[in-house]
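>>> turn this into a structure:
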Amino acid sequence: MAQHSYGIDLGTSNFKIFGLTNKKIINEKNVIAKKNKDEVFQFGDLAFEMYEKAPENIEVSFPVKFGVIADIKNMDILFERFFKKLNGKGITGSSNFCIAVPTDITEVEKRAFYDMIAESRVKAKHISVVEKPIADAVGVGIDVESPRGNLIVNIGADTTEISVISLGGIVLSKLIKTGGSKLDDTICSIVRKKYNLVIGRRTAEQIKINLADAINASSSSYVAFGRNIVTGLPASKEISSELVFEAIQECLHSIIDSIKVILERTPPELAADIINTGVYLTGGSSLIQNIGQLITNETGLKINLDDEPEETVIRGIAEILSNNKLSELMYVPREKQYN
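Down below sits the predicted model:
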């Protein structure tokens, strides 16, 4: 693969880009802040710092929703900015790109990922896509070309993708609209209901990071700041891990129910392999404490959790770009067809 090659993983929460030349990965928030509607004020982590704090003339937005591109214009700008940041200079000469796409989306939605690069100011010589579960599997060290079946569960910000892979392809895949962001929403809702306290999404995320436990094994608390609904004044409240457990239970069990559905549809020989290999848990939200134990309790399968589960997809793309033997995993999506 040519040296000027780049891998991209567009997550709802984070934008990840890898450069083959410098072997560098940038992993920042997939957020853009625009001033007076058209002036780019900030992007990435710095833009996320402004989320829920910006004045009226600054709009902070997330261009990717539920795993697909919802705002192509802002996504183009973000792509160009991150590409420039990775290279440390302006737009370079022709380059090759490989971008990860979810499996369980339409061909039109897949094509949007391709078109984002093709129609940008970055000169692309060749653009290919790779199915996200395949890149995920390569990233955790699975031999994807083998006939052995593997179950990958990627719990992201807006979605959870559950896939069975074998022989370099995807046997089954299911994308559900449940992830870390939904857990944040349920925490906001329960804190409001119980304490009459309105908290922001970023505060809810911090509560989740500090207190969320899938089996309620720990007993701790976190002081949250917000606005009291009754008085309208700023207020604080100590939030217990038990309350957070109550909030997230339903979402976690919907993920487990979807895992069971995939397992029920898995061919017997591949199911036998999965018993031996277990479940590969990836995605940023898989860092919730004891979520692996909960899945083991419900399915009887062992859990394989990566040290950096939020970067397994981009590491997989990096390996695919670096290893010519894996180049067949990439393909060009079909052209748009009109009747």
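>>> hey, let's count contacts and neighbours off CA atoms from now on
Fine.
>>> could I get the full set of strands for the stretch 201-339 of the chain?
221-228, 234-240, 279-282, 303-305 (DSSP state E, counting those that start in this stretch).
>>> dump those strands to TSV, plus mean neighbour count.
Shown next, in TSV, are the strands of the stretch 201-339 of the chain (neighbours: other CA atoms under 10 Å):
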stretch	mean neighbour count
strand 221-228	16
strand 234-240	15
strand 279-282	26
strand 303-305	16
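>>> out of these, the one nearest residue 19 is which?
Nearest to residue 19 among these is strand 279-282 (22.0 Å), distances taken as CA to CA.
>>> name the helices or strands packed onto the closest one?
If contacts are counted by 3 or more CA pairs under 8 Å, 6 or more residues apart in numbering; DSSP states H and E, strand 279-282 sits against strand 150-155, strand 303-305.
>>> could those be laid out in a markdown table, adding distance to residue 24?
Output for the helices and strands packed on strand 279-282, formatted as a markdown table (distance: least, CA to CA, whole Å):
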| stretch | distance to residue 24 |
| --- | --- |
| strand 150-155 | 23 |
| strand 303-305 | 23 |
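>>> run the angle between the helix ranked longest in the chain and strand 221-228 for me.
Longest helix in the chain by number of residues (criterion: DSSP state H): helix 241-265. Orientation of helix 241-265 against strand 221-228 (axes from the mean of the first three to the mean of the last three CA atoms, to 10 degrees) gives an angle of 100 degrees.
>>> what comes up buried for helix 241-265?
For helix 241-265, the neighbour count (16 or more other CA atoms under 10 Å) marks 241-245, 247-249, 251-252, 255-256, 258-259, 262-263 as buried.
>>> quick one more, to check against the first:
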Amino acid sequence: MFFTNMIGVDLGTDTLKLRDRSGEQFMESRNMIARRGRKTLAIGNEAYMMYEKNPTSVQVLRPMTGGVIASAEDMESVLTYTLRKFTTFSQKSAGICIAVPSQVTPVEQRAFYNVCNSTLTPGRIHLVDKGIADAISIGLPVLGPEGHMIVNIGADTTEISVISDGKVIIGRTLKEGGFSLDDDIVTMVRRKFNINIGRRTAEQLKNNLAFMINGPRLEQKVFGIHTLSGLPKSDMIPALAVSVAVLATIDRIVDEVRQVVDRTPPMLRQDILREGIFLTGGVSLIQNLPMYLQKEVSLPVYHIQDPKNSTIRGLVTMINQKELHALMRSPRR
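Now for the predicted structure:
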């Protein structure tokens, strides 16, 4: 049977994750490609190692932006390379179940299908709304009539989903995520400390120092280029400065969550008011972010365990439970 050979694929802007039906085989790789002209130099983690270190003749690119495919050719190269490295994948017999944003247009949805179709036998590609996969990973009764709200703050987007009867009733994909926070930190360090740093350094500052409400007064040393002299320069960056820098973007995400709650139909809204909001995604690991969201929206907020991998866990659960197969879809030809 087809589903016995299926694998789950979480195709994120920053990271590509694959897991087989048993859950025993797992692979995580950066969704990046390095090219010199038309020649591919590196893919995945190897390409990321070149990121922000590459000469001007080499481009290090992400094939996706805003949660959707920006370059079909590059995405096809990354996916094909990654699938071939995955130990349990057989191009002839396996299929894939991919999580996609709930607000993708038919054209964007078709792009996912076409990229996968170039690697697999036609008809073996199924798409699932990311919010549905996240809800299933928590163990929520997604097929029931009750309303559930999931907020996934990822690298490039924030996916807000209200779910009932196995469908996303209200879906909002906000173009704010970890990359936006990294950019906020880059700007803050340049303006306050006169140092130009890259996104990789900013990501380290975010992961190590950022907090909401209250947090330890830590510092981290960074190295960069002085904005005036152009010479190498280092300085100690305090956690408070990093946390203040990301606050405006976090507040925009919070405002969007509040608006989705307000737009939810009354009966489903009552369920959410009683049950609360489930928070997931890598950015949700910022210290005290769930507490801050709860304070701002005046609703219980529950932080999902291992939030970076909730989507891929949900996909594997769907593959293994026959009653959930109806939630998968294949784009029309």
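>>> ok so, going back, what does the longest helix of the first structure correspond to over in the second structure?
The aligned range for helix 241-265 of the first structure in the second structure is 239-263, by TM-score structural alignment.
>>> do stretch 160-170 of the first structure as well
Counting by TM-score structural alignment, stretch 160-170 of the first structure corresponds to 158-168 in the second structure.
>>> so how far is the matching stretch off the chain centroid?
16 Å (CA atoms, centre = their mean, to the nearest Å).
>>> from residue 199 of the second structure, how far off is the residue of the second structure most remote from its centre?
Distance from the centre of the second structure peaks at residue 229, with 37.3 Å (CA atoms, centre = their mean). As for residue 229 of the second structure, its distance to residue 199 of the second structure is 21 Å (criterion: CA to CA, to the nearest Å).
>>> burial count for residue 129 of the second structure?
For residue 129 of the second structure, the count of nearby residues is 23 (other CA atoms under 10 Å).
>>> rewinding a little: the helices and strands packed on strand 279-282 of the first structure: which one's closest to residue 205 of the first structure?
Going by CA to CA, the one of these nearest residue 205 of the first structure is strand 150-155, 15.1 Å.
>>> tell me, what residue is most central in the second structure?
Short answer for the second structure (CA atoms, centre = their mean): residue 154, at 3.4 Å.
>>> so what's the residue nearest to it when sequence neighbours are not counted up against?
Spatially, and ignoring its direct neighbours in sequence, residue 154 of the second structure is nearest to residue 281 (5.0 Å; CA to CA, 6 or more residues apart in numbering). Residues near residue 281 of the second structure by CA atoms under 8 Å, 6 or more residues apart in numbering: 151, 152, 153, 154, 307, 308, 309, 310.
>>> hmm, back to that, show me what contacts the residue nearest to the centre of the second structure?
177, 178, 281, 282, 283.
>>> look up how far residue 269 of the second structure lies from it.
24 Å.
>>> also residue 116 of the second structure?
Per CA to CA, residue 116 of the second structure is found 37 Å from residue 269 of the second structure.
>>> what do you get for residue 23 of the second structure?
Residue 23 of the second structure is 34 Å from residue 269 of the second structure, by CA to CA.
>>> what's the answer for residue 61 of the second structure, then?
For residue 61 of the second structure, the distance to residue 269 of the second structure - CA to CA - is 41 Å.
>>> who's more crowded, these two?
Remark: of residue 61 of the second structure and residue 269, residue 269 carries more neighbours, 21 against 17, as counted by other CA under 10 Å.
>>> quick one: contacts for that one?
147, 261, 262.
>>> kindly report the same for residue 63 of the second structure.
13, 31, 32, 33, 69, 70, 71, 72, 74, 75.
>>> which ones among those residues map onto helices?
72, 74, 75.
>>> could those residues go into CSV alongside distance to residue 102 of the second structure?
Below are those laid out as CSV (distance: CA to CA, whole Å):
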residue, distance to residue 102 of the second structure
72, 20
74, 23
75, 20
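>>> between the contacts of residue 154 of the second structure, which is nearest residue 212 of the second structure?
Using CA to CA, residue 283 comes nearest to residue 212 of the second structure of the contacts of residue 154 of the second structure, at 12.0 Å.
>>> the closest one matches what in the first structure?
Using TM-score structural alignment, the equivalent of residue 283 of the second structure in the first structure is residue 285.
>>> again with residue 273 of the second structure
Checking with TM-score structural alignment, residue 273 of the second structure has residue 275 as its match.
>>> any idea how far residue 332 of the first structure is from that match?
Distance from residue 275 of the first structure to residue 332 of the first structure, by CA to CA: 34 Å.
>>> and what of residue 162 of the first structure?
23 Å.
>>> pick out whichever of those two has more residues nearby.
Taking other CA under 10 Å, residue 162 of the first structure and residue 332 do not tie; residue 162 has more neighbours (27 against 13).
>>> correct me, but residue 175 of the first structure touches residue 104?
Yes. Between residue 175 of the first structure and residue 104 there is a contact under CA atoms under 8 Å: 5.7 Å.
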